[in-house]
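Asker: the following comprises the amino acid sequence and a computationally predicted model.
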Amino acid sequence: MLDIPSRVRVHVETLPAAQNDMGVCDAFEQYAPVGKPDAMNAPHPPKVAGIDSTVPSPAHTVAPAPAATGTPPAPSPNVQNPPETAPNAPSALLQDRLAGWVSDLTTLHELTERLTRTDALADALQELLRAGAALVGARRGLVVLEPGDGLGPHTTIGLGLDRSDLGHIETVPRGAMSYGQILDGAPGGEGGEVVHADLFAEDGLDPRHREVAVRLGYAASYALPLATDAAGRLGAAVWLYDEPAEPVERQRHLAGLYTRFAAEHLARLLEVERTRACVATIAEELLPSRLPRVAGVQLAALHRTGPRGGGDWYDALPLPDAALGLAVGSVTGSGPSAIAAMGRLRASLRAYAVMEGEDPVAVLSDLELLLRLTEPARSATALFAYCEPALRKITLAGAGHSPPLLVGERRTEFVETSVSAPLGMLACWEAPSVEFEAEAGETVLLYTDGLLHRTGDPMDRAFARLHSAAASVPRALRADPAAIADHVLRTVLPDGLDTADSDEDVVLLAARFE
């Protein structure tokens, strides 16, 4: 990573053990800034990320060489014996330089290790800001992610800056900011660093930039591009100083090495993020874009998919004779293949429902035959309900699926359904259907097993939690099926579990009968 001359490498074995054990100090572990910014321009080498070598610099280690005369220099009256290391001064100089290189390599190793442990784009950007701030001696900063291919995602993340601070910065004309100069290829920012050592001493500083800098309390900035040869421009990182300052050559070199490595890691995470977004978009497009309006019933649905995309689905479609078909199901597996199978299964069920929807058993029998012929290595669960809103009558059949939940003012109970294996598990599937009537104002809640699996509880406890959540729906929310579904989801999966990444999809379909 750093160019170490070959003539220096021979001295590695002669380093004392104390010089080899450089480590990283506590200040670096906490990502604390390395001293005051005004100390960075001092004549002595400044700290870099809090990991300065414990060996003094060569100027302090090696005594000045005597003049080349025939008379040896007179000994100092205060020194009884001359230093024994004087004849080895060149070796001490090389050891000092090598110790600094070892310290720098140790720093970069630890920083890159921390970065590679991040597996989310937002976490990696935060880690980049913290590590860069430690390397260049800054306290705050921001990173602007703006891929040059225009495919996104576009985001701005701050270190030591809240949303309002970032909002103020975004009010500054883009060309006046260092990240804008890098991203737009302005003079002085084409692919390289942009240094503003003293913003208020610069001629022609944009008035709005001056106002924002005073409001946020920064007086200098240092920016680096984020780019790779393969992916091109990804964005720019900017670090802000509280006082006029700029990083020295050693700090710039380390920050440049680190950001080049970070850009490669960010490019990989960016591809993963785009793939996840693409899979999620495909899954959403294969589900209903909107629910139909049918007299006598109100509909609402919630869908949560994992990062890899799953095979859970739902559907609601008007049928002849003012009837309504409701369906939920789940295909085994995850990823693009499961999503494709889910789309084929849902489309086929719609066709079967139109032809023979009044007989849910026949609908699922046809679906089982299709699955067995087209997806012999895959199984699925499904539940189809034929609803007559005018009579509030529901006829349903299920294949290995959890029973619906009936939620009303006077009762909250699971609908008793026949026990059946999932589709594709038997040579010939068939199970009896079940009929029941809903009272006025009651809601039938259909769901997939992912809602139960995400709890992490055994199935009996998960069912008990679901029943308790449905029974606890406030009276004021019972007239709105969307509010009922949202309350049940958040109660069964509290503390953000409903939105957390999971391999289990979740579907809730609520139908309230008037």
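Answerer: Received it, and whenever you're ready, just let me know what you need.

Asker: C-alpha only now, for contacts and for neighbours.
Answerer: Fine.

Asker: okay, the residue nearest in space to the middle of the chain and Leu286: tell me how far apart.
Answerer: Taking CA atoms, centre = their mean as the criterion, Ala120 is the residue nearest the geometric centre of the chain, at 3.4 Å. Distance of Ala120 to Leu286, given as CA to CA, to the nearest Å: 26 Å.

Asker: adding another structure so you can compare the two:
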Amino acid sequence: MLDIPSRVRVHVETLLAAQNDMGVCDAFEQYAPVGKPDTMTAPHPSKVAGIDSAVPSPAQTVAPACATTGTAALTTGPGALLQDRLAGWVSDLTTLHELTERLVRTDNLPDALQELLRAGAALVGARRGLVVLEPADGLGPRRTVGLGLAQADLGHLETVPRGSLPYGELLDTPAGLPGGVAEIVRADLLAEDGLDPRHREVAARLGYAASYTLPLSSKAAGRLGAAMWLYDEPAEPVERMRHLVGLYARYATEHLARLLEVERTRACLRTMSEELLPSRLPRVSGVQLTARHRTGPRGGGDWYDALPLPDAALGLAVGSVTGSGPSAVAAMGRLRASLRAYAVMEGEDPVAVLSDLELLLRLTEPARCATALFAYCEPALRKITLAGAGHCPPLLIGERRTEFVETSVSAPLGMLACWEAPSVEVQAEEGETVLLYTDGLLQRTGEPVDRAFARLHAAAVAVPKAVRRDPEALIDHVLRAVLPDGLDTADSDEDVVLMAALFE
């Protein structure tokens, strides 16, 4: 029996089967010993043939047969060789486990693609690379992401005929054909006969002389794209590194497929939400209108509307339906369409409009409630009559005053057996803007409601005088001031709606 320490006493054939057939993390968790024993940590070799020394490499060196005589045979016997191999396998599994753990922590496609490029570059010893996302089902999204390559460099690569690039050859190969291309290695690109002249020119311009390309495909996900890593000098990864990066790419493909499905769902919800909102705001004499809408990844029920009414009047509405996802988006569309009908029939009485809307909501969707605000505007008189149902008060912004419009306290629609609240009249001055918004603007700040209102008021007060008569610039200033550092575009469960009406 071989004298093998208990830490590495693992059945060799079983470990090989696990490494080749199981998932990387599963194999590591089942067969790797607890902890990282010092006796199994292999030194990092110097870079050879493009292999990056930053990647742990097992000591799998086998002495020549002529050297295994006498004393040397005792030090390089079967037990020592087996320990070397086991140490190498455990080192490889440890590396892949760490890389896949970093990949699984990414929750969006751009971050996952960058992590894929960084991990692959470390495994194959490259410095630069790019991944082309091009799902075979044709539903998109299609994008190209580079590592160590500027946007201009990617543009240069796009001028090369697609068929002469390795990733083009992989992506243009029909998926599922027997004997399909598994990888493309070009160890000395510039020395190849028949290389496309444009490809040779771009390679010389970008300074790469070799490439290694893998498809991103699996049986479950299909073909999603291809990843290509570039070497500054002629080189290629050894067989061990190809095996490691192949295992990693297989796992990465499954992760990318999940993120791709999430992104497609989000894009579908955004499209639905945008289609249910006004494609453009009406042009009405005496008032300038503009709006901003930011929806969360799951889609929300916030909406806004502006519609011309009889007698040169204008109806403005904002509202929010409880919940998120497709059901909330659909409910928002139904509620907005109903409000438009009620506004045309009795828009001069905002209380009646909201009362009818509340009755409809209570009868058709009793499990849902909503907040809403409707304003009947007479631009010629700069007069506004409004009513709100549990909604945030409008903000009046002018050169001499910046204040919230005092509205009566009222319940959201669908919460009481019979909703009713008095209307409020506001007289705007020339050059003043009425800002309507949903509570998502306040909730995205992450602050208590009173502080969020104070932040909004301070942002409105700080609007530069030069842009106070420009509703586009004014609304953008308020949005950036209330939600700085990208909070307005970050993923959030809260929708944000702002609509500004500047009275001339």
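Answerer: Everything's here; your move. Because the structure is predicted, anything quoted here is derived from the model rather than measured.

Asker: which one in structure 2 is aligned with the residue nearest to the centre of structure 1?
Answerer: Using TM-score structural alignment to pair residues, one finds that Ala120 of structure 1 aligns to Asn108 in structure 2.

Asker: so how far is Ala63 of structure 2 from the nearest residue in space to its match that is not next to it in sequence?
Answerer: The shortest distance from Asn108 of structure 2 to any non-neighbouring residue, by CA to CA, 6 or more residues apart in numbering, is to Leu259 (6.0 Å). According to CA to CA, Leu259 of structure 2 and Ala63 of structure 2 sit 47 Å apart.

Asker: repeat for Gly323 of structure 2
Answerer: Separation of Gly323 of structure 2 from Ala63 of structure 2 (CA to CA): 68 Å.

Asker: skipping adjacent residues, who's closest to Ile475 of structure 2 in space?
Answerer: Leaving out its chain neighbours, the residue that sits closest to Ile475 of structure 2 by CA to CA, 6+ apart is Ala500, at 6.7 Å.

Asker: quick one: contacts for that neighbour?
Answerer: Taking CA atoms under 8 Å, 6 or more residues apart in numbering as the criterion, Ala500 of structure 2 is in contact with Leu289, Thr290, Ala291, Thr433, Val434, Leu435, Leu436, Pro471, Ile475.

Asker: keep only those of those that are in strands.
Answerer: Those of those mapping onto strands are Leu289, Thr290, Ala291, Thr433, Val434, Leu435, Leu436, per DSSP state E.

Asker: tell me who's in contact with the corresponding residue of structure 1 for the second one.
Answerer: Read it as Thr290 of structure 2. Here Thr290 of structure 2 is matched to Ala300 in structure 1, going by TM-score structural alignment. Contact analysis of Ala300 of structure 1 by CA under 8 Å, 6+ apart lists Leu291, Pro481, Ala482, Ala485, Leu509, Ala510, Ala511.

Asker: narrow those to those that are buried.
Answerer: Burial by neighbour count, 16 or more other CA atoms under 10 Å: within those this picks out Pro481, Ala482, Ala485, Leu509, Ala510, Ala511.

Asker: and of these, the nearest to Ala382 of structure 1?
Answerer: Ala382 of structure 1 has its nearest neighbour among the buried ones among the contacts of Ala300 of structure 1 in Leu509, at 13.2 Å by CA to CA.

Asker: that closest one against Leu299, yeah?
Answerer: Yes. Here Leu509 of structure 1 reaches Leu299: they are 7.4 Å apart, a contact under CA atoms under 8 Å.

Asker: return the member of the contacts of Ala500 of structure 2 nearest to Tyr167 of structure 2.
Answerer: For the contacts of Ala500 of structure 2, the minimum distance to Tyr167 of structure 2 (CA to CA) is 43.0 Å, reached by Ala291.

Asker: the closest one against Val496, yeah?
Answerer: No. Ala291 of structure 2 lies out of contact with Val496 (CA under 8 Å); the separation is 10.5 Å.

Asker: measure Leu166 of structure 1 to Ala479 of structure 1 for me?
Answerer: Taken as CA to CA, the span from Leu166 of structure 1 to Ala479 of structure 1 is 42 Å.

Asker: re earlier: got the ones in strands among the contacts of Ala500 of structure 2 as TSV, with distance to Asp52 of structure 2 columns?
Answerer: Output for these, formatted as TSV (distance: CA to CA, whole Å):
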residue	distance to Asp52 of structure 2
Leu289	58
Thr290	54
Ala291	52
Thr433	61
Val434	61
Leu435	58
Leu436	57
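
Asker: most neighbours among those, which one?
Answerer: Within those, most neighbours by other CA atoms under 10 Å means Thr433, with 29 neighbours.

Asker: counterpart of that residue over in structure 1?
Answerer: By TM-score structural alignment, Thr433 of structure 2 lines up with Thr443.

Asker: for that match, what are its contacts?
Answerer: Thr443 of structure 1 makes contact with Leu406, Val407, Gly408, Pro481, Ala510, Ala511, Arg512, Phe513 under the criterion CA under 8 Å, 6+ apart.

Asker: among the residues you listed, which one lies nearest to Phe414 of structure 1?
Answerer: Distances from Phe414 of structure 1 to the contacts of Thr443 of structure 1, taken by CA to CA, are shortest for Leu406, at 6.0 Å.

Asker: and the helices in the stretch 1-150 of structure 2, which stretches?
Answerer: Secondary structure of the stretch 1-150 of structure 2 (DSSP state H, counting those that start in this stretch): helices at 12-21, 24-31, 71-75, 78-104, 109-124.

Asker: so which of the ones you listed comes closest to Gly333 of structure 2?
Answerer: Taking CA to CA, helix 109-124 is the member of those nearest to Gly333 of structure 2, at 29.4 Å.

Asker: contacts for the closest one next, please.
Answerer: With contacts defined as CA under 8 Å, 6+ apart, helix 109-124 of structure 2 is touched by 50-52, 54-55, 99, 102-103, 106, 127-131, 145-147, 227, 229, 236-237, 241-242, 244-245, 248-249, 252, 256, 259-260, 263.

Asker: compared with structure 1, how much does it deviate?
Answerer: In the superposition against structure 1, helix 109-124 of structure 2 averages 0.7 Å from its aligned positions (mean CA distance after the TM-score superposition for structure 1).

Asker: quick one: distance of that helix to the chain centre.
Answerer: Chain-centre distance of helix 109-124 of structure 2: 16 Å, with CA atoms, centre = their mean, to the nearest Å.

Asker: taking helix 78-104 as reference, get the angle to it.
Answerer: Orientation note: helix 109-124 of structure 2 sits at an angle of 160 degrees relative to helix 78-104 (axes from the mean of the first three to the mean of the last three CA atoms, to 10 degrees).

Asker: buried set for helix 109-124 of structure 2?
Answerer: Neighbour counts over helix 109-124 of structure 2 (16+ other CA under 10 Å) mark 109, 112-124 as buried.
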